[in-house]
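Visitor: Using only what follows, build the 3D model:
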Amino acid sequence: MRLISWNIDSLNAALTSDSNRAVLSREVIDTIIEKDADVIALQETKLPRKGPSKKHMEHLAEYFKGYSYVWRNSQEPARKSYAGTMFLYKDKYSPEVFYPEIDVPDTMDLEGRIITLDFGEFYLTQVYTPNAGSGLKRLKERQVWDEKYAEYLQNLDKEKVVLATGDYNVAHKEIDLAHPQNNRNSAGFTEEERQGFTNLLDKGFTDTFRHIHGDVTDVYSWWAQRAKTSKINNSGWRIDYWLVSDRIADKIVKSEMIDSGSRQDHTPILLEIDLQLEK
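Guide: From the prediction side, this is the model:
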């Protein structure tokens, strides 16, 4: 079974814009399609409140032939065309879809951040974790999110095994970013956020990349757009993850980044695992 996750940073733009960045995004989509994944998870879709427009749907049908999709978008009073997630899965599958709320502060439950699919034998869930923000202004709310989200995954895991993915907006260990000393109090590398991720793993989940690759360094999933040379210099962070229930860690076959070429920001991440999807 092959699965891909990607914070696309605007599916809206990737499908409808002719900007240089949108062109690069479509090149990454082409790369993803070549992988022939069973399921594709997208974060930060930034679609309208009502969901994909007719134009969006036409392009989705063009780029993702043979896939069905479900989405979740930001709703009032959360910001318009903000955050959002989407699952695409091969037409032969028909999972049950859930749009959970986890009782978190502010408008976080209304920002379209979690979708869960029930494939019968296991859950597949994705998340776009809230950023602690400039000046860490949302750090306290983020700590509550981390606690509530960990409880949510733990409860899923009590029912059946879980595959969880997404942009977790945290570099867990010093080896997960290029310059840890310079980012001690930066959003995504505070002690609070790192501990929140540790607490999540301690509830029975395996970081599949570390399970396969150990303490390898210099492998990242995100490079800041604002620093023009961040990707050239590999000044990146690993903040995107595939997690699985500990008890199926032995079924992990592959967990790696997918090359996104010259496009900065997030790169897609791939998981191959020896599980059978229920059709």
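
Visitor: can we go C-alpha only for contacts and neighbour counts from here?
Guide: Noted.

Visitor: what's around the nearest residue to Ile252 once chain neighbours are set aside, how many residues?
Guide: Distance criterion Cα to Cα, 6 or more residues apart in numbering; nearest residue to Ile252, sequence neighbours excluded, is Ile273 at 4.4 Å. Ile273 has 20 neighbours, counted by other Cα atoms under 10 Å.

Visitor: State the distance from Ile273 to Trp242.
Guide: Applying Cα to Cα, to the nearest Å, the value for Ile273 to Trp242 is 11 Å.

Visitor: For the protein, just list every one of the strands.
Guide: 2-7, 39-43, 67-72, 85-90, 96-98, 114-118, 122-128, 161-167, 205-207, 222-223, 240-245, 252-257, 265-266, 269-273 (DSSP state E).

Visitor: Switch the ones you listed over to CSV; also include distance to Glu27.
Guide: Formatted as CSV, the strands of the chain follow (distance: least, Cα to Cα, whole Å):
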stretch, distance to Glu27
strand 2-7, 13
strand 39-43, 15
strand 67-72, 18
strand 85-90, 18
strand 96-98, 29
strand 114-118, 26
strand 122-128, 22
strand 161-167, 20
strand 205-207, 28
strand 222-223, 17
strand 240-245, 20
strand 252-257, 16
strand 265-266, 14
strand 269-273, 15
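
Visitor: Following up with a second sequence; could you model it the same way so I can compare the two?
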Amino acid sequence: MKFISWNVNGLRAIVKKNFTDTFEKLNADFFCVQETKLQEGQLNLSLSGYHQYWNYAQKKGYSGTAIFAKKPAINAKYGIGNDHFDSEGRVITLEYPDFYLVNCYTPNSQNSLNRLEFRLEWENAFQSYLKKLDKQKPLILCGDLNVAHNNIDLKNWRTNQQHAGFTTQEREKMTQLLSSGFIDTFRFLHPDEIGKYTWWSYRFHARDNNAGWRIDYFIASKVLYAKIIAADILSDIYGSDHCPIELDLKI
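Guide: Prediction:
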């Protein structure tokens, strides 16, 4: 099965940049997007052969997630069952016979770390949610998790310490997640590969210079490690300040 995840930074905008052509070429079994930035009824997206699952933020033009799946889910859940976090359209969970698929857009800590406390509260609640799912059946978590875990995961790590997405607290939360029975699939297959990023600032020609961050992930339950065929970063695909990422599983 092929899984794709992409923070599109505005689905209505990227649809005007050949999104559907890219979607068709990738031919994924599951295509997860984050930061859709729209409300129900604002976009009629025709994707033949796919079931569509949407989670909209209450705030207009903000956040939002969607999953496009070739196979219908047994169950679909929107949010994590916590009213404090579920108004921003950040999580969709699809249940299938052998696994859960969780699409997530993690809150950004923002400039001056104005939202770091909220982010850390989110991490605790979200990890608790994931662990409960994992006890029932294996899961695949994907999305923009808004953290570069290790120094190797961003170009300019020395000058970005304690900046949003690279604070000690956020990195420790990722370590905590991976230590509780999950795998960073890209690093599992490419433990030492450098220069592989998924997000670049629009400023200072960052993408041209590959001055990026790896903040988009496929995280899988450890029991799935033998089923991982490939985990790739599709940095040659444009249209957003993020690029898509891919996971191939024999499942």
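
Visitor: Pull the contacting residues for the equivalent of Asn234 of structure 1 over in structure 2.
Guide: Taking TM-score structural alignment, Asn234 of structure 1 has Asn210 as its aligned residue in structure 2. Residues in contact with Asn210 of structure 2 (Cα atoms under 8 Å, 6 or more residues apart in numbering) are 155, 195, 197, 200.

Visitor: Check the burial of the third one by counting its neighbours.
Guide: Just to be clear, that refers to Tyr197 of structure 2. Neighbours of Tyr197 of structure 2 using other Cα under 10 Å come to 25.

Visitor: just checking, it touches Asn151?
Guide: No - taking Cα atoms under 8 Å as the definition, Tyr197 of structure 2 is not a contact partner of Asn151, at 11.9 Å.

Visitor: quick one: contacts for the nearest residue to Val244 of structure 1 once chain neighbours are set aside?
Guide: Distance criterion Cα to Cα, 6+ apart; nearest residue to Val244 of structure 1, sequence neighbours excluded, is Leu163 at 4.5 Å. Residues near Leu163 of structure 1 by Cα under 8 Å, 6+ apart: 122-125, 242-245.

Visitor: Let's see that with 6 Å instead.
Guide: 124, 243-244 (Cα atoms under 6 Å, 6 or more residues apart in numbering).

Visitor: Tell me the residue in structure 2 aligned with it.
Guide: Here Leu163 of structure 1 is matched to Ile140 in structure 2, going by TM-score structural alignment.

Visitor: ok, now Trp145 of structure 1?
Guide: Residue pairing (TM-score structural alignment): Trp145 of structure 1 is matched to Trp122 of structure 2.

Visitor: any idea how far Asn233 of structure 1 is from the alignment partner in structure 1 of Gly195 of structure 2?
Guide: Aligned counterpart of Gly195 of structure 2 in structure 1: Asp218 (TM-score structural alignment). Separation of Asp218 of structure 1 from Asn233 of structure 1 (Cα to Cα) stands at 10 Å.

Visitor: same check, this time on Phe189 of structure 1
Guide: 20 Å.

Visitor: Same drill for these two, tell me which one is more crowded.
Guide: More crowded of Phe189 of structure 1 and Asn233, by other Cα under 10 Å: Phe189, with 24 against 10.

Visitor: list the contacts for the residue positioned nearest the centre of structure 2?
Guide: What sits nearest the mean C-alpha location of structure 2, by Cα atoms, centre = their mean, is Gly143, with 0.5 Å. If you count contacts by Cα under 6 Å, 6+ apart, Gly143 of structure 2 has them with 5, 103-105, 216-217.

Visitor: which of the residues you listed count as buried?
Guide: 5, 103-105, 216-217 (16 or more other Cα atoms under 10 Å).

Visitor: Next, the buried residues of stretch 7-17 of structure 2.
Guide: Per 16+ other Cα under 10 Å, stretch 7-17 of structure 2 contains these buried residues: 7-12, 14-15.

Visitor: Ok, stretch 38-56 of structure 1 next?
Guide: By neighbour count on 16+ other Cα under 10 Å, the buried set for stretch 38-56 of structure 1 is 38-49, 51-52, 56.
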